[in-house]
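>>> 3D model of this:
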Amino acid sequence: MHLFTDDEKILSKLTEKGNPLERLDAVMDWQLFLPLLSELFSRKNKIIGRGGRPHLDYLMMFKVLLLQRLHNLSDDAMEYQLLDRLSFRRFVGCHEDNVPDAKTIWLYRDRLTQSGCEKELFDLFYTQLSDEGLIAHTGQIVDASFVECAKQRNSREENEKVKAHETVEGWNKAKRSQKDVDGTWTQKGGVRFFGYKNHVCVDRKSKLIKEYDVTTASIHDSNVLASLCDANEPVFDDSAYVGKSVPENCQHHTIRRAFRNKPLTDTDKGINRHIAKVRCRVDVFVFIENSMKGITFRGIGMARAKTNVTLTNLLYNIFRFEQIKRLGFKSWA
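Now for the predicted structure:
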């Protein structure tokens, strides 16, 4: 007779309650990522220097980074949660005696950033989604959201030198390392934001992210419209994209807006209602804000911001993929 341990009893109860991490494991072939992760995190890259902690499984560390992004945790908080939560350890595949510490988590994420190949992970999974027929290619929805980071309390003179890419006097090496000179300020609806933007193109039917781009916050949404969209598919976007070009043979459906002394006609209002019904399906940022605790960024610099956004968008697609599979859908073909 098999006697259940306390841990097994807890895990069994979590399964009964519907553990979302267990649902991901049920549909995901995580081995898909291993060859690319091995290339990025191989020992020849010397991710852990001499005297550091021993090599840890690449796939385990990748899942740690995804779990960290899911709960929007700092490195120290991630280490604590791995030590504290049995379900977290089961998901990433570690035990109490080999939980990665905060420094190791930072090193692996930084190595991913230094590789400059983080988007290959997103593209790899997107290829699987496409091969399984989960991308309908009957329309695409474009939108953007701010990625806020720590606000920079610089003087006007310091900001001018930063914009001119000049050395700021009084900033020693330690202070420069804490200054984000890539992020920019912008304003929307009377509220000021500092940081970056996550621009996404979403498949109209599947709600899966097809493409994305990362810019500073001050870059207007419309500036990356053409590069996000696929040719020969209708594009649905809001009034921020009025008058902007899309790829050849794309029907461009944009929310119309009123101007001074030129109110919307009944026809315009009807068109807007139609587009709004399509665009309301874009719940990407709703999921990110509610289920992934937002998309704030604790790091510094554009390169690390791209890694953060890549993990965010990849994780969204993984959760959406799980939902599609759970609902029994197979293919749009």
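>>> all contacts plus neighbour counts: C-alpha atoms, from now on.
Noted.
>>> Now do the helices in the stretch 51-200 of the chain.
Along the stretch 51-200 of the chain, the stretches classed as helices by DSSP state H, counting those that start in this stretch are 58-71, 75-84, 86-92, 102-115, 118-131, 156-163, 173-176.
>>> Columns distance to residue 143 and mean neighbour count on top of these, output as CSV?
Below are the helices of the stretch 51-200 of the chain laid out as CSV (distance: least, CA to CA, whole Å; neighbours: other CA atoms under 10 Å):
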stretch, distance to residue 143, mean neighbour count
helix 58-71, 21, 20
helix 75-84, 30, 18
helix 86-92, 32, 18
helix 102-115, 25, 17
helix 118-131, 18, 16
helix 156-163, 27, 13
helix 173-176, 33, 10
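>>> Format these as TSV; extra columns: distance to residue 268.
Formatted as TSV, the helices of the stretch 51-200 of the chain follow (distance: least, CA to CA, whole Å):
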stretch	distance to residue 268
helix 58-71	40
helix 75-84	49
helix 86-92	50
helix 102-115	45
helix 118-131	35
helix 156-163	41
helix 173-176	51
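>>> Another for comparison:
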Amino acid sequence: MVCVREAVGQGPETEAWQDKPAKLARKDRDARWTVKYAKAKQPTVTPTSAATRSHDIAIPMFGYKNHAGIDRPHGFIRRWTVTSASSHDGAQLRNVVAKDNTASTVWADSAYRSKRNEEWLERNGLTPDIHQKKPKGKPMSETMSKANGRRSKVKSAVEHVFARQKDETLRQNHRGRAKLKIGMANIAYNMLPYVWHQGRTASA
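Okay, here's the model as predicted:
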């Protein structure tokens, strides 16, 4: 991700509003802007063809991120943290991975792949199985593509957690309030797999 305005909320207007507490209270001085890149599909130019091709699009986003560590067998959010949208995902790995995991393997997106993170996982008895990044200016090798595909099959089982929350608009004017609201959303989500697992074990 690319931060497009790191100092949002700290500009001259903030100082000018010091004598207007009501107006200043409505300004979010903790959130940040970032740009998220995604793939978009569009029809090919051939009139008789129904094929599509994908291209990158940049989506500006303002607010906060919910970083979560999810239990693979049961789908529970075990640990989470909240940062501004411009914060790098990889720096939050140790804040969302529980050291007392009963399993040792940790799956994550390529943003979390770094020598520092892998060394931290290994020091804590955990095995990193993190997506590999595509080499700059080079196509991804078949071996790397297959390895990432294997990882994606595991990660896809927990992607619905974020799919459920991504469309929920978070409008707060303080990181503390944002953290509280995201935390409540995480707790509420955990009730869904809990009820499902309880239903499986209930006597007929």
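>>> Quick TM-score on the pair, please.
For this chain pair, the superposition-based TM-score is 0.74 by TM-score structural alignment, normalised by the length of the second structure; 169 aligned residues with a CA RMSD of 2.5 Å.
>>> so which of the helices of the stretch 51-200 of the first structure comes closest to residue 262 of the first structure?
helix 156-163 (38.4 Å; CA to CA).
>>> What lies in contact with that closest one?
167, 168, 181 (CA atoms under 8 Å, 6 or more residues apart in numbering).
>>> Can you tell me the centre-most residue of the second structure?
residue 67 (5.2 Å; CA atoms, centre = their mean).
>>> what does that one align to in the first structure?
Aligned counterpart of residue 67 of the second structure in the first structure: residue 199 (TM-score structural alignment).
>>> Measure how buried the residue lying closest to its match once chain neighbours are set aside is and give me the count.
In this structure, residue 199 of the first structure finds its nearest non-sequential neighbour in residue 144, 4.2 Å apart by CA to CA, 6 or more residues apart in numbering. Residue 144 of the first structure has 18 neighbours, counted by other CA atoms under 10 Å.
>>> among the helices of the stretch 51-200 of the first structure, which is nearest residue 16 of the first structure?
It is, among the helices of the stretch 51-200 of the first structure and with distance given as CA to CA, helix 86-92, at 13.0 Å.
>>> for the second structure, which helix is longest?
Using DSSP state H, we find that the single longest helix of the second structure is helix 175-201.
>>> Mean deviation, that helix versus the first structure?
Following the fit onto the first structure, the mean deviation recorded for helix 175-201 of the second structure is 0.9 Å by mean CA distance after the TM-score superposition for the first structure.
>>> matching residues in the first structure for that helix?
By TM-score structural alignment, helix 175-201 of the second structure lines up with residues 302-328 in the first structure.
>>> How about that stretch, which residues are buried there?
Of all the residues in stretch 302-328 of the first structure, those buried under the rule 16 or more other CA atoms under 10 Å are 302-322, 324.
>>> Kindly report the same for stretch 204-220 of the first structure.
So, applying 16+ other CA under 10 Å, buried residues of stretch 204-220 of the first structure: 204-218.
>>> How far does that stretch stretch from one end to the other?
Start-to-end span of stretch 204-220 of the first structure (CA to CA, to the nearest Å) is 23 Å.
>>> what distance separates that stretch from the centre of its chain?
Distance of stretch 204-220 of the first structure from the chain centroid (CA atoms, centre = their mean, to the nearest Å) equals 10 Å.
>>> cool, and stretch 124-132 of the second structure?
Going by CA atoms, centre = their mean, where stretch 124-132 of the second structure is centred and where its chain is centred differ by 17 Å.
>>> got the contact list for that stretch?
Stretch 124-132 of the second structure is contacted by residues 99, 104-110, 112-113, 118, 121-122, 144, 147-148, 151 when judged by CA under 8 Å, 6+ apart.
>>> Now do the end-to-end distance for stretch 205-221 of the first structure.
Separation of the first and last residues of stretch 205-221 of the first structure by CA to CA is 22 Å.
>>> The residue nearest to residue 199 of the first structure touches residue 221, doesn't it?
Yes - the criterion here is CA atoms under 8 Å, and residue 144 of the first structure meets it with residue 221 at 6.5 Å.
>>> Return every residue with contacts to both of these two.
residue 199.
>>> ok, now how distant is residue 185 of the first structure from residue 41 of the first structure?
Counting by CA to CA - residue 185 of the first structure and residue 41 of the first structure are separated by 34 Å.
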